[in-house]
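**Student:** Kindly generate the corresponding structure for this input.
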Amino acid sequence: MSAGGSYDMGVHFCREILGTEPPDALGGYEWFTIGGKKMSSSKGIGSSAKEVSQILPPDVFRFLLVRTPIKTHLDFDPVGNTIPNLFDDYDRCLEAYFLKLENKMPKDKAGEVTADYARILELSEVNPLPKTRLYIPRFRTVVNLIKSKNNDLVAFFETQKKNKLNSEEKVILEERIKYARIYLEKYSQEKLDSAKTEKFSPSELQKKFTVQLINQLDILKNKTNKEQIQQAIFESIRQTDIKPREAFTVFYQKLIDKSFGPKASDLIQQLGVEKVIELLSGDREVAITKTTHLFPTLNKPEIFSIDKLVAEKYPSINIGIAVIKNINIKKTDSNLTDEINRFVSEQSHLSNEIISSYPEVITYRKLYKEMGIDWHSRRPSPEALLRRISQKKDLYQINTCVDAYNLVVMKNRVSVGAFDYDKFHFPTMMRYPLEREEIFLLGDKEPTKFKPKELAYFDQLGGYNIDFNYRDAQRTAVTENTKDILLNIDGVFDITREKVEKSMLESINIILKYCGGKVEYSGIVSATEN
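**Tutor:** Prediction:
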């Protein structure tokens, strides 16, 4: 609050004129800025209430304010993807509200998060909230349909719903159409792109992705099937090991000369597979490099092995193993913190929808389902970390070892775990739990009983990690007193040996960078060669 501002004047009026104490300022507030500039009526920066109402519906604008913690800086820049992302967040909280109405709240931690989302939505109420679940047309989809000149949005969303829209749902759709047109006219990314004259030039990795996508589309059995087309896109991303954002950038630039567009599978359906192949074919001549392994196959059953039953059930398992000794772990390191913060700042686009589309996340969810684990309540570690970023929550700071390899986990979306080597009773093994076996997980007060199909790491004293590095046991936890560590990296199904090796190399390098030490040995234990 600035001296001589509205609150200061209000205090004066209350005490000197009305003879009463002013309302509590709740410790003050942070600035609400527009595009990084403080709102100031005297300087002409910011928006009037009327102007803001022309950008966002009242309930969505109130949601923007309510979801932001008190005394937290709020910068609202309507240009680019800010508005579509805001609607996505609003819809996510609206879904939580519907779950609350239906008494279908998840249990444990997931239930707490859902309850928080529902409460944010309730506090954002301007008009009365619906009393039953409604079908909500996604704002981003409305924008894309308007851009593609689809004039019958009601028919489109009724097809999506597989039923007629009721009167309330039509009102919501009409409102979103109104604000989508305003967004496209004034604030969309296309407005920014139209000012750019530099010709797009794909990277070598993007060229490889386009070639891979051409090949995947070319072998489709049903070239009009949306699910097969979508799977071809994800498979191309997985095979190329490219970030989805980079893949979709070259995809849209090649097809419609823009950096983004309608849903990829919808665009391919609209243009036709043969036309898409023709537009992408300029990068067919990409050189194919021969795959070589970064690490040798490790044959040290006295240290680690995969149980025969597990290997037979999951022949695709590849586990990276490394032992690093004489390390020096500290509580924090400012350079590491800066490196993590840079990564987080680059993820402003991240949403739960994007996270759910990552092939690695899909892979771990598939494994969890086969193990009888509900991945809604036990999130695989890459997903759990990335979801904290998408929800604007701070990452946990443990120590320089754990924080370092967690950065690699977030970048590559492959699970990594480190354990105090000197606390083990070797050999260790990945196996199924025996009946009545339990594990005392880090942070818990009571032991957790294993499920029969759970994959877990064991030494001769019992389990020390469950569900591919979902959580660790207390007794082998890495602390500032740890001097030697055992590192493992988890690969299965579409998380190939190559991906495991990449994550292991980066994990080793970043641990050596911030903790020192020396690698005693490292390698890959594969189920097929165990």
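
**Student:** make it CA atoms for all contacts and neighbour counts henceforth
**Tutor:** Will do.

**Student:** Which residue ranges of the stretch 201-350 of the chain form helices?
**Tutor:** Along the stretch 201-350 of the chain, the segments classed as helices by DSSP state H, counting those that start in this stretch run 204-218, 226-240, 244-256, 264-271, 273-280, 308-313, 334-345.

**Student:** What ranges does this structure have for its strands?
**Tutor:** 32-34, 37-38, 74-75, 304-306, 318-325, 416-420, 428-431, 438-439, 448-449, 456-459, 462-466, 471-472, 485-491, 518-526 (DSSP state E).

**Student:** what packs against the fourth one?
**Tutor:** Using 3 or more C-alpha pairs under 8 Å, 6 or more residues apart in numbering; DSSP states H and E as the contact criterion, the neighbours of strand 304-306 among helices and strands are strand 428-431, strand 518-526.

**Student:** Alongside the first, I'd like the structure of this one:
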Amino acid sequence: MNITIEDIVREAAPELKVVTIEADVTNAATSPELRDELLRLGENIKATYRLDEINKRPGIAATRKAYKALGKEPNRYRPSSEALCRRIVKDMGLYFINNLVDLINVVSIASGYSIGGFDADKIEGDTLSLGAGREGEPFEAIGRGILNIAHMPVYRDAIGGIGTPTSDNERTKIDLDTRRLLMCINIYGEEMLADDTIELALRLLSQYCDARNIIVKSYWASGVF
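**Tutor:** Model prediction:
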């Protein structure tokens, strides 16, 4: 899978770096060890941030800045990393879905980056384009119905939108039958070092999902490598 970044996103977020991780995986219900890892991370977040400090984390603040540059109000459509951390700090708890989804949430919470997680076998074509959502563009968000993605960064395959920093699409969502994962780590501004984020993701994928045939790629909005 390859990523192309459209000019509208390059101009709005010139510091954007996208890291993709593809892997063959074996998914399962959330393991007790991963559940504990996520809960420990949540306790650390609660001990570190007040509610009004969450959106000032560098990774989250940079994502919000990109939303505003594209014309989207981030307080109405929060990036997923921000929404997860707010749930933790407000003591609302987290959902436990399955190993793949929950390990992606660990990486997102730890790094401050919103991360797209897709069943690669459900993606149409071998290239995703990262552009801006259009008015009235259809998008069925996972667990929340139709989402207004106008002026929001959006990954599209040959059929249409599959992921935004706020939510991914039902059409390509991860489930227990997922055998090939595509993870898109959206670094609009650096918080956790990219190499450390990759290392964390690979450790979790290996530990909880028997990841193999792994491919890691990086893309820069600036075009500078």
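
**Student:** Just the TM-score for the two chains, thanks.
**Tutor:** Overlay of the two chains. TM-score (TM-score structural alignment, normalised by the length of structure 2): 0.89; 222 aligned residues with a C-alpha RMSD of 2.1 Å.

**Student:** just to revisit the earlier point, out of the helices and strands packed on strand 304-306 of structure 1, flag the one nearest Leu350 of structure 1.
**Tutor:** Distances from Leu350 of structure 1 to each of those were compared by C-alpha to C-alpha, and the smallest falls on strand 518-526, at 31.6 Å.

**Student:** Any chance of the strands of structure 1 in TSV with mean neighbour count as columns?
**Tutor:** Written out in TSV, the entries for the strands of structure 1 read as follows (neighbours: other C-alpha atoms under 10 Å):
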stretch	mean neighbour count
strand 32-34	17
strand 37-38	14
strand 74-75	17
strand 304-306	22
strand 318-325	24
strand 416-420	24
strand 428-431	20
strand 438-439	20
strand 448-449	12
strand 456-459	21
strand 462-466	23
strand 471-472	21
strand 485-491	24
strand 518-526	18
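
**Student:** Need those strands in TSV (columns: distance to Val142 of structure 1).
**Tutor:** Converted to TSV, the strands of structure 1 look like this (distance: least, C-alpha to C-alpha, whole Å):
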stretch	distance to Val142 of structure 1
strand 32-34	25
strand 37-38	30
strand 74-75	25
strand 304-306	50
strand 318-325	43
strand 416-420	39
strand 428-431	48
strand 438-439	49
strand 448-449	46
strand 456-459	45
strand 462-466	42
strand 471-472	40
strand 485-491	38
strand 518-526	47
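
**Student:** ok, now how distant is the residue lying farthest from the centre of structure 2 from Arg156 of structure 2?
**Tutor:** Ranking residues of structure 2 by C-alpha distance from their mean position (C-alpha atoms, centre = their mean) puts Ala47 at the top, at 23.5 Å. Distance check for Ala47 of structure 2 against Arg156 of structure 2: by C-alpha to C-alpha, to the nearest Å, it reads 37 Å.

**Student:** Equivalent analysis for Thr127 of structure 2, please.
**Tutor:** 9 Å.

**Student:** ditto for Tyr219 of structure 2
**Tutor:** When C-alpha to C-alpha is applied, the distance between Tyr219 of structure 2 and Arg156 of structure 2 equals 16 Å.

**Student:** For burial, what's the neighbour tally of the aligned partner of Leu94 of structure 2 in structure 1?
**Tutor:** With TM-score structural alignment as the criterion, Leu94 of structure 2 lines up with Leu395 in structure 1. For Leu395 of structure 1, the number of neighbouring residues by other C-alpha atoms under 10 Å comes to 16.
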